[in-house]
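just a sequence and a predicted model for now, questions to come.
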Amino acid sequence: MKNVKLIKVWDALHTSYWFLPGILAISSIILAVVTLTLDHIIDFNDWDWLYAGGPEGSRAVLSAIASSMISVTATSFSITIVAMQLASSTFGPRLLRNFMKDTGNQIVLGVFIGTFIYSLLVLRAIYNEDFDLFVPHLSVTVGLALAILSIGVLIYFIHHASTIIQVSHVLQSVSDDLDKAIERLFPEKIGVNPQVNQPYREDVPPDFSLQAYPIKNNKNGYLQAINDEKLMEIARQYDLLVHVKFRPGNFVVKGSELVMVWPGVRVNNKLKQQLQQIFIIGKERTEQQDIEFPIQQLVEIALRAISPGINDPFTAIRCIDRLSAGLCYLVQRQFPSPYRYDYDNQLRVMVPSLDFEGIVDQAFNQIRQYSNSDAAVTIRLLEAIALVATHTKNPHHREVLRRHADMIERGSHEGLPESQDRKDVYRKYDDVIQSLAANYEM
């Protein structure tokens, strides 16, 4: 992935509440300077469509705009914070990141703040002393236009604030993150993926564990991303074999071995720094190269929904639908090999592999464990497995799906006291088995 650090910086800015409002505030300052300059250069007294009031009227208008804008800004910010608190308690604190990166809220705050700053700057330029009169008609007119725009933005904000906390909107946002993360599936594009029948394990030097040199991590945090192309470039430049010990999403403790480099005799301080810089470590997980993170977000929403305190199985069913959609997309992609070759067919990088079994475990295990007493959620889990089965012909994928179907069916024996509910689950389980068998015969 190119420019991983730039992507990390942009992600930090995009999830902040100061960057975009700050840009709009600076833009309002520039706009005020431009309009006031035009008012000094051009005589707008004969322009009928511009504001034609005197200095007192202009001050009153701009003062009203400025005072109302700062009040609306405070109210909007308060509503945003309340919405985030509600989302945190309902969907989980890990979902706050999705609300922080909402561009709509950032634009609303920026427009209100920008209108306030613009009104103040134009207000101070109006004077009427000793027969020296200056009323910036164009600037006051633009201020009125910004006030009208702010009213429209306020109406949009009221609608938007009530929309973003709806379950359907939250699930759609997380599902989109999952789809995008699958497209960036790490480490699919590190070098060349070996052929299935290639004896790539024989390319690992027999003395690798003895001669490899460990490069250690220098801080605690979550591994957010790896600059995969830079890693391959360094391995080729120094003629190295690099074994990456962690994958994005793992928590890395200070002093842990990030990579093992073979041969170790080629490692120097410069190489250590180069390798450490390609690992982006932060205080929280992101979906940039971690497809398990959005999956766990959907699972968290589902678990909160089926908890005794909330008891909302319909939201859990929606989460299962989103998980099944993501898995249907995932099984159609080729899982990359943990052994990555350069274009000269030389083994350069070994990475922890992402496997379908682990991802399905993340998606279904906890929901299955906490919902075995809910027939509707249990049946939807089986329907999700049947749906995923229709999108794959991979024997290993089918084995994993069959294992989960078996566990769901066995769990219903103890979780569902009503015999008819158990019969309904078994009928759906039988449909899953038939679907897996039909897919196998294709």
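Right, received. Where do you want to start?

only C-alpha atoms from now on, for both contacts and neighbour counts.
Noted.

run the chain-centre distance for the lengthiest helix in the chain.
When the chain is parsed with DSSP state H, its longest helix is helix 55-91. On the basis of CA atoms, centre = their mean, to the nearest Å, helix 55-91 is displaced by 28 Å from the centre of the chain it belongs to.

pull out the buried residues from whichever helix or strand comes after that helix.
Per DSSP states H and E, the first helix or strand lying C-terminal to helix 55-91 is helix 96-100. For helix 96-100, burial by neighbour count (16 or more other CA atoms under 10 Å) applies to 96-97, 99-100.

same thing with stretch 33-50?
Under 16+ other CA under 10 Å, the buried positions of stretch 33-50 are 33, 35-36, 38-39, 44.

could you check how far residue 129 is from residue 135?
12 Å (CA to CA, to the nearest Å).

which one's more surrounded, the two?
residue 135 (27 against 7; other CA atoms under 10 Å).

that one and residue 57 touch, don't they?
No. With contacts counted by CA atoms under 8 Å, residue 135 stays clear of residue 57, the gap being 9.8 Å.

circling back to that earlier point, tabulate the buried residues of helix 96-100 (TSV), appending distance to residue 106.
Formatted as TSV, the buried residues of helix 96-100 follow (distance: CA to CA, whole Å):
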residue	distance to residue 106
96	14
97	13
99	10
100	9
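
for stretch 428-442, give me every contacting residue.
379, 382-383, 385-386, 389-390, 392-393, 395, 398, 402, 405-406, 409 (CA atoms under 8 Å, 6 or more residues apart in numbering).

next one: stretch 230-244
190-191, 258-263, 266, 275, 278, 342, 347-352.

let's go with 6 Å and repeat that
Under the criterion CA atoms under 6 Å, 6 or more residues apart in numbering, residues 259-262, 348-351 lie in contact with stretch 230-244.

how about that stretch: buried residues?
230-232, 234-236, 240-244.

starting at the chain centroid, how far to that stretch?
Distance, stretch centre to chain centre, for stretch 230-244: 29 Å (CA atoms, centre = their mean).

let's bring in a second one:
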Amino acid sequence: MKHTSTRISHLPMNTSWMREKLQQFRDSIAYLTSIIITIYVVLGIAAVSLEVNSLPDFLSFIKFDQPGTSRSLLTTLMAGMISLLVFSFSTVMSVLTQAGSNFSNKLVFAIMTEKRHQQVLGHYLGTILYLLILLLVPAIGNTPDIWRSLAVYLGAGMVINSLAMFVFFIHGASQSVQINAITQGLLVSTQQSLDKLRKRQQSDAYTYRVAQPIDPDTGHVIYSRDSGYVQGANFDALAELARRHNIAIHLEFSFGDFLVKRLPIMTVESETPPGDELVDRILACLDYVEGESTEDHYVNGLTQLMEVAIKGLSPGINDPGTARLCIHQVTELLSQRLALTPCNMRVDEQGHCLLSWHEEGFESLMFRVFNPILHYGEKDLSICLSLLKAFKALSNFATAEDNRIIQAHTDRIIALMADHFTAPLEVAFIEDRLTRGLHRLHINPHLPAGSSSD
């Protein structure tokens, strides 16, 4: 497809830059943590700056009678909290490092940015800052009044709360690096992404059409300003811009791709080249994300499960059980994907194209997900049989065209098993399982004569 050489280069809008930075902050581990810390700091400032003299008399028993007792208690609590913080996160980072080396380094950041872990970190640091504020601002007089004594006891309650959270934090962190929890988490988040596709498919505004060539006289290329992973876009905003300016926007990349600066990423179909302001608004609708988001793009969930599987098949790990578990989860996700025809176009009420984008086909998904697993596990009989079982299961959900793709992968794996497993016991074991189960594939009940399929 030929495009005109119209290049649009300009500085990004301040609003776009601010929104991008705000989104990065919201996606970071510091977002929820900083909110909790702010609450603790406000409580600390209120404790040392307010003078409350109208407290009930029955609270007088909590007042410290000896000078220096409250500071000694606060110092002890502060030292204990710092020790607890160091011990907790040194232990967790050790566990996460081990998990990253066994499974995938991409999962470590996802685990650390979970909301429950951010909450614990916020309570730990907030408690330390609260105690520090009480220590830095001494009480008026030899002994603190009732209000200040209440603040000290509140600090002790915060430490007790942190101790309780420590138990649940260590338990949650140790459970989160179990392979079952990791694969289940990837499965759930990827299903959420597929649910978004399913809801989009139910709308009349979205449809699937084969891409048509764009007239080079009306196609104007827009270049990227930033580099990063684009996991999605604001389809509603882009469609509204297209409707308002009587144009059609064609995204020339696949979601999840890494885009570099000044790369041609989309084509605007219009009679005249779009102005700078319109281009600013169009580019501001793209969602740049650090790393790979499984909730925004289901393909990332499939590829991460594949990466965990091949990491388990590596000689250093040698854990085919992990790979088989990942194959099971991938089979579940692909069976749901087969029930969908992902939309690739947003249209108006008359059916005219407003926005189009690329959706990865089932053939590409099959190759991207299963080929690396087969490459590393082709000499492991349990992996080959698990893949064969997965193909049989998927054939029950596939259309005739998709079944042709599954059949090709099935023929390949059967040929590989015929090459690598030639002992009579192995052949008998495999042939007993070749046609077992309900499926819609054409499988010979006997292995073919061994010959290289590559």
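It's in. The structure displayed is predicted, hence computed values, not measured ones.

give me the TM-score for these two chains.
With the length set by TM-score structural alignment, normalised by the length of structure 1, the two chains reach a TM-score of 0.86; 425 aligned residues with a CA RMSD of 3.0 Å.

quick one on the thing from earlier: among the buried residues of stretch 230-244 of structure 1, name the ones in helices.
230-232, 234-236.

from residue 424 of structure 2, how far out is the spatially most central residue of structure 2?
Centroid check for structure 2 by CA atoms, centre = their mean gives residue 293 as the closest residue, at 3.2 Å. To residue 424 of structure 2, residue 293 of structure 2 is 47 Å away according to CA to CA.

and residue 76 of structure 2, by the same measure?
72 Å.

and residue 132 of structure 2, by the same measure?
According to CA to CA, residue 132 of structure 2 stands 74 Å off from residue 424 of structure 2.

next one: residue 155 of structure 2
Distance from residue 155 of structure 2 to residue 424 of structure 2, counting by CA to CA: 72 Å.

same check on residue 304 of structure 2?
Using CA to CA, one obtains 37 Å as the distance from residue 304 of structure 2 to residue 424 of structure 2.

neighbour-wise, which of those two wins?
Counting neighbours by other CA under 10 Å for residue 304 of structure 2 and for residue 424 shows that residue 304 has the greater number, 22 against 9.

secondary structure of that one: a helix, I assume?
Yes. Remark: residue 304 of structure 2 belongs to a helix, assigned using DSSP: H, G, I helix; E, B strand; the rest coil.

what's it aligned with over in structure 1?
For residue 304 of structure 2, the aligned position in structure 1 is residue 297, judged by TM-score structural alignment.

what of residue 321 of structure 2?
In structure 1, residue 321 of structure 2 lines up with residue 314, judged by TM-score structural alignment.

what about the residue lying closest to residue 284 of structure 1 once chain neighbours are set aside, which SS state?
Nearest residue to residue 284 of structure 1, sequence neighbours excluded (CA to CA, 6 or more residues apart in numbering): residue 222, at 5.9 Å. Here residue 222 of structure 1 is recorded as strand under three-state DSSP.

looking at it, residue 222 of structure 1 is touching residue 253, isn't it?
No. Using CA atoms under 6 Å, residue 222 of structure 1 is not in contact with residue 253; the gap is 8.7 Å.

mind listing residues that contact the helix or strand where residue 37 of structure 2 lies?
Secondary structure assignment for residue 37 of structure 2, by DSSP H and E: helix 30-49. Identification of contacts with helix 30-49 of structure 2 by CA under 6 Å, 6+ apart yields 25, 118, 122, 126, 130, 133, 151.

average gap between it and structure 1?
Superposing on structure 1 and averaging over aligned pairs (mean CA distance after the TM-score superposition for structure 1), helix 30-49 of structure 2 comes out at 2.6 Å.

now that helix, how far from the centre of its chain.
Relative to its chain's centre, helix 30-49 of structure 2 lies at 29 Å (CA atoms, centre = their mean).

buried residues in it, which are they?
31-34, 36-37, 40-41, 43-44, 47-48.

residue in structure 1 matching residue 402 of structure 2?
Following TM-score structural alignment, the counterpart assigned to residue 402 of structure 2 within structure 1 is residue 397.

what about the closest residue in space to that match that isn't next to it in sequence, distance to residue 192 of structure 1?
Spatial nearest neighbour of residue 397 of structure 1, excluding adjacent residues (CA to CA, 6+ apart): residue 356 at 6.8 Å. Separation of residue 356 of structure 1 from residue 192 of structure 1 (CA to CA) stands at 20 Å.

which helix or strand contains residue 268 of structure 2?
Assessed by DSSP H and E, residue 268 of structure 2 sits inside strand 264-269.

the nearest residue to residue 389 of structure 1 once chain neighbours are set aside is in what secondary structure piece?
Leaving aside its chain neighbours, residue 389 of structure 1 sits nearest to residue 436 (6.0 Å; criterion: CA to CA, 6+ apart). Element membership of residue 436 of structure 1, judged by DSSP H and E, is helix 419-441.

buried sites along that helix?
For helix 419-441 of structure 1, by 16+ other CA under 10 Å, it's 421-422, 425-426, 428-429, 432-433, 435-436, 439.

how close does the residue mapped onto residue 104 of structure 2 from structure 1 sit to residue 438 of structure 1?
Aligning on TM-score structural alignment places residue 104 of structure 2 opposite residue 92 in structure 1. According to CA to CA, residue 92 of structure 1 stands 39 Å off from residue 438 of structure 1.

alright, that wraps it up for me.
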